[in-house]
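[1] Pasting a predicted model and its sequence here:
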Amino acid sequence: MSRAFAQDPLFLHLFGNSQLDQRAKNKVTAFVSFMFDKSFFCNEEVWGIFENESLLGTYLIEKPQLNKLQNIKGVFFAIMYSILWSTRISGKTLNLLNSYMRITRSAAPSLTHHYLVMIGVKPEAQGKGLGTAMLLHLLNMVNEDDTSQGVALDTENKENIKLYRRFGFTLSRETQVNHVPVYCMFYQKD
């Protein structure tokens, strides 16, 4: 799935061009792997579309209202994995990721909500409606969840704003993280 994020502005800024540089490719792959591991360990929602046992597209979403045990497990996992993962990335990159998380999470509304961590489709499967199918699945799940008031997300691709608006998201904040533009959006249930 790391190829789905190869041209993402934040990934390019943090890791370099993974299509041209093997070290950057390894870092992107390690980061995406970390995000999947974290999602499974913290009982977050991971959903994907497969064809012939090949993952074509996926999203990772944090659910609202984790119980205390899940929070403790999540913190423990994040600390342990961050220590292991920090050998693969620089302290500067780790600080930028922490800044990104702090800034984007502060842009989310105080309402109880889901948080779309990542959504991506492999390049060879793009343009076939898989992203739309994943967003519709996500919104259906959120609309059926009585504990959630909506979905927050952030994107660094300005052209994604138009796509997310078609699904009912509104732009809540424009900001920057180390000169990378970030667009924070929210879908509020009716």
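    It's in. Residues are numbered from 1 along each chain as shown.
[2] drop to CA atoms for contacts and neighbour counts, all remaining ones
    OK.
[3] so how many other residues sit close to residue 91?
    When neighbours are defined as other CA atoms under 10 Å, residue 91 has 11 of them.
[4] residue ranges of the helices in this protein, please?
    For the chain, the helices defined by DSSP state H occupy 9-15, 22-41, 68-85, 91-107, 130-144, 158-166.
[5] Export those to TSV and append columns for distance to residue 174.
    Output for these, formatted as TSV (distance: least, CA to CA, whole Å):
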stretch	distance to residue 174
helix 9-15	15
helix 22-41	24
helix 68-85	27
helix 91-107	9
helix 130-144	22
helix 158-166	10
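[6] Out of these, which gets nearest to residue 123?
    The closest of those to residue 123 is helix 130-144. By CA to CA, the value is 11.2 Å.
[7] Chain neighbours aside, what residue packs nearest to residue 44?
    residue 62 (5.0 Å; CA to CA, 6 or more residues apart in numbering).
[8] Surely that neighbour and residue 112 touch.
    No - counting by CA atoms under 8 Å, residue 62 stays clear of residue 112, with 11.3 Å between them.
[9] Neighbour count: these two, which is higher?
    Ranked by neighbour count (other CA under 10 Å), residue 62 and residue 112 place residue 62 first, with 20 against 15.
[10] Check it against this one:
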Amino acid sequence: MSASQAAESAEVCLLDSSYGPEAASLLFRAYRNDPTFRWLMDASRPGYDHRLRTTLRELLRNHIAEHRPALGLVQNDRLIGIALVAPPERRLEVTESWGWRLRMLLGAGRRATRRYLEFHEAVMACVPTGPHHLLPLLGVLPDYQGRGYGERLLAALHDWCAQDSQSHGIVLDTGNQQYLEFYRRNGYREIGEVAVGPVREHVFFHPNPQPLAGVSG
């Protein structure tokens, strides 16, 4: 079986609330070498892994608590990719939660919390007006990257978001240079850029993705 055939055979599903621990582990592996998070969590100081785990866990915890959807990519009963989705309807932003801030201060520290809050505010300032789907976190396990699994997850995500006729499109961001062409190739255009220390965070928008295939739930 070719890499593209293997990616096509992976199942995409809407995850239930039990996905937390497995998703937290996946996101840590997917984002550990991400330049944006390395600066936000200050990888130059001891304790980087702990600060990153705390941040991803708390972002995920808040996502689940707000009953926001997550799409999972599964192969051979293993979760290999995930996309957290913030639908257009207004709900409590993670940075507006005092509980989240307190847990971040205790787990990740004051500097990392402040950096993340400033980063989040700057990215959100680039988001166009109107109803949109936002992708706060999107990751594929490192061993499966570059083999078509990212495209498989993104296509299914577009199918799922396209079912909401009120949404104007999808917004996501990345500071990883190797992903820029990937998003452009999949129909995204850049709508903003944010300085994250030495990193340039690119904010992308995909207008009104159209459904291509069903997603199992």
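    All right, it came through fine. Remember, it's a predicted structure, so these values are computed and weren't measured experimentally.
[11] Work out the TM-score between the chains.
    Aligned and superposed, the two chains score 0.86 in TM-score terms (TM-score structural alignment, normalised by the length of the first structure); 183 aligned residues with a CA RMSD of 2.3 Å.
[12] still on that earlier bit, of the helices of the first structure, flag the one that's most buried.
    helix 9-15 (a mean of 19; mean count of other CA atoms under 10 Å).
[13] which residues touch it?
    For helix 9-15 of the first structure, the surrounding residues in contact (CA atoms under 8 Å, 6 or more residues apart in numbering) are 5-6, 18, 24-25, 27-28, 93, 96, 156-157, 180.
[14] and for that helix, what span of the second structure is it aligned with?
    Taking TM-score structural alignment as the measure, the second structure aligns residues 35-41 with helix 9-15 of the first structure.
[15] Could you report the distance from residue 109 of the second structure to residue 198 of the second structure?
    21 Å (CA to CA, to the nearest Å).
[16] and those two? which has more neighbours close in?
    Neighbour count, other CA under 10 Å: between residue 109 of the second structure and residue 198, residue 109 has more, with 16 against 9.
[17] what does residue 136 of the second structure align to in the first structure?
    Residue 136 of the second structure maps onto residue 117 in the first structure, by TM-score structural alignment.
[18] likewise residue 50 of the second structure?
    In the first structure, residue 50 of the second structure lands on residue 26 (TM-score structural alignment).
[19] Please name the nearest non-neighbouring residue to that match.
    Counting by CA to CA, 6+ apart, the residue nearest residue 26 of the first structure is residue 18, at 7.7 Å.
[20] Check residue 192 of the second structure too.
    Nearest non-adjacent residue to residue 192 of the second structure (CA to CA, 6+ apart): residue 203, at 5.0 Å.
[21] Give me the neighbour count for the residue mapped onto that neighbour from the first structure.
    Alignment note (TM-score structural alignment): residue 203 of the second structure maps to residue 184 of the first structure. Residue 184 of the first structure: 24 surrounding residues under other CA under 10 Å.
[22] Who are the contact partners of residue 184 of the first structure?
    Counting by CA under 8 Å, 6+ apart, residue 184 of the first structure makes contact with 104, 107-108, 152-155, 171-175.
[23] From residue 100 of the second structure, how far out is the nearest residue to residue 206 of the second structure once chain neighbours are set aside?
    Distance criterion CA to CA, 6+ apart; nearest residue to residue 206 of the second structure, sequence neighbours excluded, is residue 188 at 4.6 Å. Going from residue 188 of the second structure to residue 100 of the second structure by CA to CA gives 31 Å.
[24] Repeat that for residue 77 of the second structure.
    Taking CA to CA, one finds residue 77 of the second structure at 31 Å from residue 100 of the second structure.
[25] Residue 62 of the second structure now?
    For residue 62 of the second structure, the distance to residue 100 of the second structure - CA to CA - is 7 Å.
[26] any shared contact partners between those two?
    residue 94.
[27] can you pull the contacts of the closest residue to residue 138 of the second structure other than its chain neighbours?
    Leaving aside its sequence neighbours, residue 138 of the second structure sits nearest to residue 83 (CA to CA, 6+ apart; 4.4 Å). For residue 83 of the second structure, the contact set (CA under 8 Å, 6+ apart) comprises 70-72, 135, 137-139, 153, 157.
[28] mind running it again at 6 Å?
    Residue 83 of the second structure makes contacts with 70-71, 137-138, as judged by CA atoms under 6 Å, 6 or more residues apart in numbering.
[29] Quick one: mark the members of those that sit in strands.
    70-71, 137-138 (DSSP state E).
[30] Residue 145 of the second structure: which of those is nearest?
    residue 138 (12.2 Å).
[31] do you know how far the closest one is from residue 3 of the second structure?
    Taking CA to CA, one finds residue 138 of the second structure at 20 Å from residue 3 of the second structure.
[32] neighbour-wise, which of the two wins?
    Ranked by neighbour count (other CA under 10 Å), residue 138 of the second structure and residue 3 place residue 138 first, with 22 against 13.
[33] who touches the nearest residue to residue 125 of the first structure once chain neighbours are set aside in this structure?
    Distances taken as CA to CA, 6+ apart place residue 56 nearest to residue 125 of the first structure, at 6.3 Å, with adjacent residues excluded. Listed by CA under 6 Å, 6+ apart, the contact set of residue 56 of the first structure reads 49-50, 121-122.
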